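Chemist: Fold the following for me, if possible:
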Amino acid sequence: MVSTRKWKQKMLDEVPLSRGIMMLCAVDTGERINAEILKLPK
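Modeler: A predicted model of the protein is given here:
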């Protein structure tokens, strides 16, 4: 699995800064949502 830090850095290198920041926000939110979903009893 790709390290999140490297992946985020790659995103920042490849897109304009404002878009990169929006992407990082979306990724962070997605990770938080996934963590909450994983905590729910199946």
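
Chemist: use CA for all of it now, contacts and neighbours both
Modeler: Noted.

Chemist: roughly how far apart are the most centrally placed residue in the chain and residue 34?
Modeler: By CA atoms, centre = their mean, the chain has its centre lying nearest to residue 27, at 2.3 Å. Noted for residue 27: a distance of 10 Å to residue 34, by CA to CA, to the nearest Å.

Chemist: want to put them side by side, so please do this one too:
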Amino acid sequence: MTGENCSTPNAYILFTAFDIFLAFNAFNAFNAFKGGR
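Modeler: Below is the predicted model of the structure:
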């Protein structure tokens, strides 16, 4: 990300939400792989 976060907090919130979404997807994929699905 660039320095525009300071002037646009909405973009920062959106980026954080997207990061959490990616982490959640990775966690689900790992659990599915561990379960043998």
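
Chemist: per the alignment, the residue nearest to the centre of structure 1 corresponds to what in structure 2?
Modeler: Taking TM-score structural alignment, the alignment pairs residue 27 of structure 1 with residue 22 from structure 2.

Chemist: Now for that match, which secondary structure element holds it?
Modeler: In this structure, residue 22 of structure 2 sits in helix 9-35 according to DSSP states H and E.

Chemist: so how far is that helix from its chain's centroid?
Modeler: What separates the centre of helix 9-35 of structure 2 from the centre of its chain is 4 Å, taken as CA atoms, centre = their mean, to the nearest Å.

Chemist: What is that helix packed up against?
Modeler: Using 3 or more CA pairs under 8 Å, 6 or more residues apart in numbering; DSSP states H and E, no helix or strand is in contact with helix 9-35 of structure 2.

Chemist: for the closest residue to residue 23 of structure 1 other than its chain neighbours, helix, strand, or coil?
Modeler: Once flanking residues are discounted, residue 23 of structure 1 sits nearest to residue 11: 7.9 Å by CA to CA, 6 or more residues apart in numbering. When classified by DSSP: H, G, I helix; E, B strand; the rest coil, residue 11 of structure 1 comes out as helix.
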